[in-house]
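Engineer: just to be clear, the model below is a prediction. Sequence and coordinates:
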Amino acid sequence: TAGGLTAVSLFRADPAPAPPAVQPQPQLQPVAPGPTDNPLVAKSSFGWLPEEVTGVEYAAGGHGDTTLAIGRGELPPMLWLSVSDREPPAPRDLSGEPKSIPQRVGDRDGHWVTADANDPLNHGDSYLRWPTADGRWAQLHAYYLARPDLQQVLVRVAEGATFANRGVPLPLRIASLPPSFHLSDAYTSRRPDQDGVPWKLVLQYSANGALATINVAPPGAGRKDGLGVPRCVKKNGLEACVGIDKEKAAGITAQELLSRITLLGTDESKWTAHVLSP
């Protein structure tokens, strides 16, 4: 009764105030490992992209794992997609104190990171972050993309992105690599205005202090990445070149490594995610 409650309150100290509610932190779910027979494993993938984008580039290795949607022109639009176990610190090139502006991404609460509290798009150098379904943090960084509906476009790109380790289909097979070969960097480029060809692939391996570089592209590419005198072959509409700066240390010559490569042609639907044979 009310009287009973009053009587009890006379003999019992006021209860301590309830502690503030703690928002549960999402638990990281284990991410399936990437394939071991592909040197270029993407951790993030785009879904829908605006028409300004003409290609998607991937990179893995010592310089980081990135997925980049890119357009054409002297200052091509660029949309960088990445994922990390926890939210990264504020971008280094952000001028001023970083501000966080809430933004819903699908069914998740994300936010823009900006130096201007009145402009979530940060004057066209835009950062959108949101938690993924497996408890990690995704980031979309966009610049040189100008359109009246930019904010809605970037949210739509973010909503279509997926995050899982996936072997990127590549235009070659490699019969085998020496056990001393360790991947340094792997990347694709889709910058015809810069490279002189629609795309190129570069694989770099370290081996006992030597550097081995494989370049694959349609014939006509400008400079080749890597060190050493390249050995090249043209087949199935593609050119492959191998350079090794210290063949003795690597335990294989550039010509021997080149002979282990099979080129799959220019039809990207015929490329393979299973690149390396044991």
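Structural biologist: Happy to help now that I have it.
Engineer: contacts and neighbour counts: CA atoms only from here.
Structural biologist: OK.
Engineer: surely Arg166 meets Val41?
Structural biologist: Yes - using CA atoms under 8 Å, Arg166 is in contact with Val41, at 5.3 Å.
Engineer: the more surrounded of the two?
Structural biologist: Shown here are Arg166 and Val41; by other CA atoms under 10 Å, Val41 has more neighbours (26 against 18).
Engineer: second structure follows, compare the two:
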Amino acid sequence: MRDQTDELTRELCELAASPAPGSGIDVARAVREGRVRLRRRRFAALGAVAAVAAATAAVTLLPSGGDRALSPAPAATSATPALDTNPLVVEASYGWLPANFDDVSYVPDHGRTVVRADGKVPDDGGLAPIVWLGVYPAGATPSTGRLWYAGGPRQYRVEAPPVEGRPAYWVGKSPTTAEAPGGDWYLRWQTADGRWAELRAAYLQRADAQQILHRIAEKAVVARRAIPLPYRISKVPAGLRLTEATFVRGQQMLPGEHVPWSSSINFQVDGMYITTTIEPDLPESVKSSADADPKTALTRPTCIREHGLELCTQSLNGVDAYRTVGGPTTWLKRFTLLGTDQHDWTTHVLG
């Protein structure tokens, strides 16, 4: 917990001091980290954070992915109906990750979705490695030359071996140093469809970090797909605007929580935000002790439990946010929970 707090503090300070981000992935790293860690017990406030992030969005589209055990469910079809009716659609997937990476989370960033792959905590007790995969939109060419942060070093393009025969480079802190400030790594390469992809790594404290990232890039699959989710929502009222959806697991969970995964979906209505979470229904004594926090009393969620899942909704605006949907309980009745077996989850979420 102390490591996470120190990391977040450092990132917020750097973000505040920086006139512009180095890349789309870095743009809201501090916001993303804080937002995901505080997801469940303070998640009603996150809608406002998401709105600010969307208003200041950079151009990077950060995809997610994971194949084999990396995905939260079997690979989804990329058929158009699934892409149109799923709130969690990604632009690329990991085809390979090192064996010590076992958690992949799908989280929002500037109205897009990012994939974060978390590694295991090293034996020496240091920070666990993290990798992000991103793809820039068609026609957007990432640049170098700006400062990493106010008063810091410039970004430099440092040539890298081609990725699948196409141009690639590191974004480094000197003309001959491929590593970025703080021990981070950025690898960019041009994809088969002409767009630029980017890998970022943090806390990858290994001598072969460059080789690892190059192999991840070689195996990455750039293709849109919808992520299967454990619920469906019927007849979403026209007044509600989807702002973000998530699926998080492992180290992306709020410290103190012990559920294996959690999914959430946020809507905006009349300037207010409604957040609904879905996660395994476990005894509170096992799952969390956060309910004892008196600061959450004014925004206590409304919950139902079915098919081994817990479905909760709340808003910092209270019941006023639910006028359009008939109240919190009526809103939850629009959800169909699909159980804990990930093979039963669906890519057709919004009915």
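Structural biologist: Now that the structure is in, tell me what you want to look at. The structure displayed is predicted, hence computed values, not measured ones.
Engineer: what is in contact with Arg166 and Val41 of the first structure at once?
Structural biologist: 34-35 (CA atoms under 8 Å, 6 or more residues apart in numbering).
Engineer: Gly34 of the first structure and Gln152 of the first structure: what is the separation?
Structural biologist: 32 Å (CA to CA, to the nearest Å).
Engineer: do the same with Gly228 of the first structure
Structural biologist: According to CA to CA, Gly228 of the first structure and Gln152 of the first structure sit 48 Å apart.
Engineer: of those two, who's got more company?
Structural biologist: Set side by side, Gly228 of the first structure and Gln152 show more neighbours around Gly228, with 17 against 10, by other CA under 10 Å.
Engineer: residues in contact with the more buried one?
Structural biologist: By CA under 8 Å, 6+ apart, the contact list for Gly228 of the first structure reads 243-246.
Engineer: wait, is it part of a helix?
Structural biologist: No - read with DSSP: H, G, I helix; E, B strand; the rest coil, Gly228 of the first structure is coil and lies in no helix.
Engineer: quick one: the closest residue to it other than its chain neighbours from Ser100 of the first structure, how far?
Structural biologist: Leaving aside its sequence neighbours, Gly228 of the first structure sits nearest to Asp245 (CA to CA, 6 or more residues apart in numbering; 4.0 Å). Distance of Asp245 of the first structure to Ser100 of the first structure, given as CA to CA: 48 Å.
Engineer: so for those two, which sits in the more crowded spot?
Structural biologist: Asp245 (19 against 16).
Engineer: touching, the more buried one and Ala210? I think so.
Structural biologist: Yes - with contact defined as CA under 8 Å, Asp245 of the first structure counts as touching Ala210 (6.1 Å).
Engineer: hang on, isn't Ala197 of the second structure packed against Tyr186?
Structural biologist: No - Ala197 of the second structure is beyond contact range of Tyr186, at 10.3 Å (criterion: CA under 8 Å).
Engineer: so for those two, which residue has more residues nearby?
Structural biologist: Applying other CA under 10 Å to Ala197 of the second structure and Tyr186 shows that Ala197 carries more neighbours, namely 26 against 23.
Engineer: which SS class is that one?
Structural biologist: Classification of Ala197 of the second structure by three-state DSSP places it in strand.
Engineer: quick one: map it onto the first structure.
Structural biologist: Alignment note (TM-score structural alignment): Ala197 of the second structure maps to Ala138 of the first structure.
Engineer: contacting residues for the nearest residue to that match once chain neighbours are set aside?
Structural biologist: Distance criterion CA to CA, 6+ apart; nearest residue to Ala138 of the first structure, sequence neighbours excluded, is Val83 at 4.3 Å. Neighbour list for Val83 of the first structure: 43-44, 136-139, 163 [criterion: CA under 8 Å, 6+ apart].
Engineer: now those residues as JSON lines including distance to Glu51 of the first structure?
Structural biologist: Formatted as JSON lines, the contacts of Val83 of the first structure follow (distance: CA to CA, whole Å):
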{"residue": "Lys43", "distance to Glu51 of the first structure": "23"}
{"residue": "Ser44", "distance to Glu51 of the first structure": "20"}
{"residue": "Arg136", "distance to Glu51 of the first structure": "29"}
{"residue": "Trp137", "distance to Glu51 of the first structure": "26"}
{"residue": "Ala138", "distance to Glu51 of the first structure": "22"}
{"residue": "Gln139", "distance to Glu51 of the first structure": "21"}
{"residue": "Phe163", "distance to Glu51 of the first structure": "22"}
